[in-house]
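> Test case, fold it:
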Amino acid sequence: LAPMLERTTSAVVNISTTGKVVVRDPFFNDPLFRRFFDVPRQRRERRISGLGSGVIFDADDGYIVTNSHVIDKAEDIVVTLENGQRFDATVIGKDPGADIAVIQVEADNLTEIPLGDSDDLRQGDFVVAIGNPFGLGQTVTSGIVSALGRSGLGIESYEDFIQTDASINPGNSGGALVNLRGELIGINTAIYGSGGNIGIGFAIPVNMAKQITAQLLEHGEVRRGRLGFVVQDLTPELAEAFGVAHKKGVVVARVEAKSPAQKAGVRVGDIIVSVNGREVENSAQVRNEIGLLRVGAQVQIEVLRNGKTRTLTASVGKQLKQTVSGKSLSDKLAGAKLSEAPEDPSRGTAAGIQVVKVEGRAASAGIRKGDIIISVNRKRVKTVSDMKAAIKKNPKTLLLNIQRQRQGLFILIR
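Model prediction:
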């Protein structure tokens, strides 16, 4: 491995960040205390720091790819090269949905890493992880590809992970997963469980990272497309019920009215077997394929219908997701940004109101980013209008039933 690493490690950098978060004094914000003492709400700032890794993919322009969570809330970002040189970095764009970000440094004589093709990976291939675990400095570990196409883990919104037993620890996030030719085939992003490595780590495939970084460089954000259907995995029981011998694919469970999918002729009960010529095995894969397409792109969808194969062509539409202020619904939800979220079988989430951003009073009440509000005051809510109606009936108290990472809980806000 040494000759390959001599060509590769200089393209992997250490990233350190500092930032500020606003915290509330738990004593002064206690409702019982405030009942007897009229004091203003106490807010104070706390400095936070973080460590991670990144990979230089464009040496001429100084572009570095890393994880979005590595630079989240960062005010200052410092990149340290393998030779010890340090540079301030600026954020070009980030995509929390896939946990990818691009930052830039102004430096000469950088080394970029060659990009591989993650579609060529096979289970059992040898891989090497390079990063900055625990802030110790650049570290190399090796292992194999344990599995491909891991999804439904609840780690990111868009999941298609490479699973590896190469040691990935805190601080490795954003680092490189390379093959034996020294080509980048993944961006290290997560470990299974909390704490340190237990032999199960995950990396974002480089082919997904390529598509995301291209949009981040062009727009500063990822403008995901939409077709307007809901799918679920094709289980053996469903395959038997539909009378098909095909063992791979997804079933269309719902088609939105006037959506690109409906206009293309997609129907409920269709079994999607490929998207743009790529076979699909589960609903998460379809979500990733569609979500990474640009608005206006033409997509070929191969479906099984009544025992016959059909190829449908759809034009990718814009995402309909629009956010509303929580405060516009209730002062008790001040600080929250909300949007309508459809049912997503690939992630095990029901239709409801998703929390896309949270701070202030809503955060203090225990609401978290990514939560999906299923009911308000015991009334099922799927739209913002539903939520408005439920709050209007009893505005003094909000009893929220929330789905959080496949778990359910109640939050009471008075």
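> From here on, just use CA atoms for contacts and neighbour counts.
Noted.
> Not counting its own residues, what contacts stretch 252-261?
226-232, 262, 266-272, 314-317 (CA atoms under 8 Å, 6 or more residues apart in numbering).
> now do stretch 300-313
Here stretch 300-313 has contacts from 243-244, 264-266, 269-277, 298-299, 314, using CA under 8 Å, 6+ apart.
> Tell me which stretches of the stretch 1-150 of the chain form helices.
Applying DSSP state H, counting those that start in this stretch to the stretch 1-150 of the chain gives helices spanning 2-8, 31-36, 68-71.
> Straight-line length of stretch 154-169, end to end?
End-to-end distance of stretch 154-169 (CA to CA, to the nearest Å): 19 Å.
> Tell me how many other residues crowd the nearest residue to Asp160 once chain neighbours are set aside.
Leaving out its chain neighbours, the residue that sits closest to Asp160 by CA to CA, 6 or more residues apart in numbering is Gly149, at 4.6 Å. Using other CA atoms under 10 Å, Gly149 has 16 other residues around it.
> list the contacts for Gly149?
Listed by CA under 8 Å, 6+ apart, the contact partners of Gly149 are Glu159, Asp160, Phe161, Ile162, Gln285.
> Please produce TSV containing those residues, extended by distance to Ile144 and neighbour count.
Compiled in TSV, the contacts of Gly149 are given as follows (distance: CA to CA, whole Å; neighbours: other CA atoms under 10 Å):
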residue	distance to Ile144	neighbour count
Glu159	20	27
Asp160	17	22
Phe161	14	25
Ile162	10	27
Gln285	22	23
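> Please give the structure of this sequence too, so both can be compared:
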Amino acid sequence: MNTRQLLKGCVAAAFTLVAASAPVMAQVEATQQDYQVVQSLQRVFESVAEKVKPAVVNISTVSEIKFKHPPIPPQFRDFFHQFGIPFPFPNFPDSFQTRALGSGFIVKVKDGWAYILTNNHVVAHAKKIRVKLSDGTVYRAKVVGTDPKTDVALIKIHVGNKKVPVLQLGDSDKIKVGEFVIAVGNPYGLNWTVTHGIISAKGRHGLGLNPIEDFIQTDAAINPGNSGGPLCDIHGRVIGINTAIVRNAQGLGFAVPINIAKKVMEDLLKYGKVIRGWLGVYIEDISGELAQKFGVKEGVLVTKVMPGSPAEKGGLKSGDIIVEFNGKPVKNVADLQLKVINTKPGTKVKITVIRDGERKTLTVKIGQMPGSQQLASADLLSKYGFSVQKLTPELREKLGLPKWIKTGLVVTEVKPGSPADDAGLQEGDVIVKAGTTPRNMRPVKSVDDLLAVLRKGGDSGALLKVIRGEGVIYVVLNPQE
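Okay, the predicted model is just below:
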């Protein structure tokens, strides 16, 4: 008898033994109460779907990528002419368009405008944004503002007197792992798809998706096209914005907590920029050995304090272990970062540290994160498609500008196909005056001066006085349609 025959005999004997010893299973029948429980849960999902779907929108974007002719040195161009080949190449394409789909949801209606939350990556670099409502109507959307750090964007459509549904925003700080959730979106263009699952985890960070991460993890089915759609609780309240998935994996979806998105939205509407708190320290998580030595369970180690920062002014020192922020425990680096950036600049907070084995509480006045203004400028200027830099004496000399031009903004980048490109702005142009009409034009001394004019101009745009080389031109800059 060979090995295979022996194995077959053993398996057969085992099955015979199990069959002989196993009790006879009675037929299972569900009771009426069992059906009522399942039907109750089913009605909850049906109710949420009916409540949420009308406020979810389909977002389609068109982006244009422009080509430049290949940079070939002049000495090599004769080669093409010898063979009768014209240069630049006449058939070389100037541009091509890309299209993308995403989701969003209506959160506010004011003065005839419906405001929609979505992901930044859904609308970033889009030349045209169209929004389709659940009733089939389509609108051209405008970008109110974006925040690449959290991947949140706010857009708006003009609906006039039309009544459109608005979703209620929940509190993502109160959600718990294991709770049922419902996701609604447009995966692969399959409009208003509803899926459900549970909250698998909270506070996911270190994924490398966004500079600021505090994701809700869910196993509700999320696919390409779901980005920007709502993740809701069983009451239909939005607790997150579906943002990312892990490729080639199942049940691994991530959403931006709605409390983070709410702050971004409120800042964009109120200030036109995202304002974040700043402490000014380099920090790292405490290892198990360090925690044992210092006698702490949680906290972060301060490795360096920036000179002149709020932390230095408040008395923080390198080697301190931050264990509490305004009375709340500090778990890790990501936890402290979120606590700080969500604190309004100018707020005085109590920070508890362990220093030389002793517990010490310091009062620190939170500052504004450096670069917030530059980020805000990028958010507002992005819909015009250009970047600027304040004119300095070095730049004035480099550009060969007359000495009488002492203030202005130098255009450092113009995106192909953007409103700035359409208006004729070029890199190296110097914006010296701006206004909404020729009569109210004023000198531009800072980025704030330009931003104020652009905000005031709104949909009607702005008039710019520009120095280009030795000449002066006027440019009418209109926002993205």
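> related to what we said a few turns ago, which of the helices of the stretch 1-150 of the first structure sits closest to Glu183 of the first structure?
helix 2-8 (8.1 Å; CA to CA).
> which residues are contacting that closest one?
With CA under 8 Å, 6+ apart, helix 2-8 of the first structure has contacts from Ile113, Leu180, Arg181, Gly182.
> Also stretch 102-112 of the second structure?
Outside of stretch 102-112 of the second structure, the residues within contact range by CA under 8 Å, 6+ apart are 55-60, 114-119, 122, 158-162, 164-169, 185-187, 224-230.
> One more pass at 7 Å, please.
With contacts defined as CA atoms under 7 Å, 6 or more residues apart in numbering, stretch 102-112 of the second structure is touched by 55-60, 114-118, 122, 158-161, 166-167, 185-186, 225-230.
> ditto for stretch 80-96 of the first structure
In contact with stretch 80-96 of the first structure (CA under 7 Å, 6+ apart) are residues 10, 13-15, 68, 77-79, 100-105, 216-217, 220-222.
> repeat that with 8 Å
Against stretch 80-96 of the first structure from outside (CA under 8 Å, 6+ apart): 9-15, 68-69, 76-79, 100-107, 138, 156, 212, 216-217, 219-222.
> if we can go back for a sec, and the contacts of stretch 252-261 of the first structure, which of them are in strands?
Arg226, Phe229, Val230, Val231, Gln232, Ile271, Ile272, Ala314, Ser315, Gly317 (DSSP state E).
> any chance of these in CSV, plus distance to Leu409 of the first structure?
Formatted as CSV, those follow (distance: CA to CA, whole Å):
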residue, distance to Leu409 of the first structure
Arg226, 30
Phe229, 28
Val230, 25
Val231, 26
Gln232, 25
Ile271, 34
Ile272, 34
Ala314, 39
Ser315, 39
Gly317, 34
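> What segments of the stretch 301-414 of the first structure are helices?
For the stretch 301-414 of the first structure, the helices defined by DSSP H, counting those that start in this stretch occupy 360-364, 384-393.
> Quick check: closest non-adjacent residue to His205 of the second structure.
Glu213 (4.9 Å).
> What is the aligned counterpart of the one you found in the first structure?
Aligned counterpart of Glu213 of the second structure in the first structure: Glu159 (TM-score structural alignment).
> mean shift between stretch 58-65 of the second structure and the first structure?
Once fitted to the first structure, stretch 58-65 of the second structure is off its aligned match by 1.2 Å on average (mean CA distance after the TM-score superposition for the first structure).
> the longest helix in the first structure is where?
Assignment by DSSP state H gives helix 206-219 as the longest helix of the first structure.
> sorry, back to before: buried only: go through the contacts of stretch 102-112 of the second structure for me.
Taking 16 or more other CA atoms under 10 Å as the criterion, what is buried in those is 55-60, 114-118, 122, 158, 166-167, 185-186, 225-230.
> what's the counterpart of Glu312 of the second structure in the first structure?
Aligned partner of Glu312 of the second structure by TM-score structural alignment: Gln262.
> ok, its match - contacts?
Going by CA under 8 Å, 6+ apart, Gln262 of the first structure touches Gly228, Val255, Glu256.
> Identify the residues contacting the alignment partner in the second structure of the first one.
Under the alignment (TM-score structural alignment), Gly228 of the first structure pairs with Gly280 of the second structure. For Gly280 of the second structure, the set of contacting residues under the criterion of CA under 8 Å, 6+ apart consists of Val305, Met306, Ser309, Pro310, Ala311, Glu312.
> Kindly report the same for Val79 of the first structure.
Applying CA under 8 Å, 6+ apart, the residues contacting Val79 of the first structure are Val13, Asn14, Ile15, Ser16, Arg86, Phe87, Asp88, Ala89, Val105.
> again, 10 Å this time
Contacts for Val79 of the first structure (CA atoms under 10 Å, 6 or more residues apart in numbering) come out as 13-17, 52-54, 64, 85-89, 103-105.
> next one: Gly317 of the first structure
224-228, 259-261, 293-298.
> Out of those residues, the closest to Phe410 of the first structure would be?
Checking the contacts of Gly317 of the first structure one by one against Phe410 of the first structure (CA to CA), the nearest turns out to be Gly228, at 30.3 Å.
> any idea how far Phe37 of the first structure is from that closest one?
Gly228 of the first structure is 53 Å from Phe37 of the first structure, by CA to CA.
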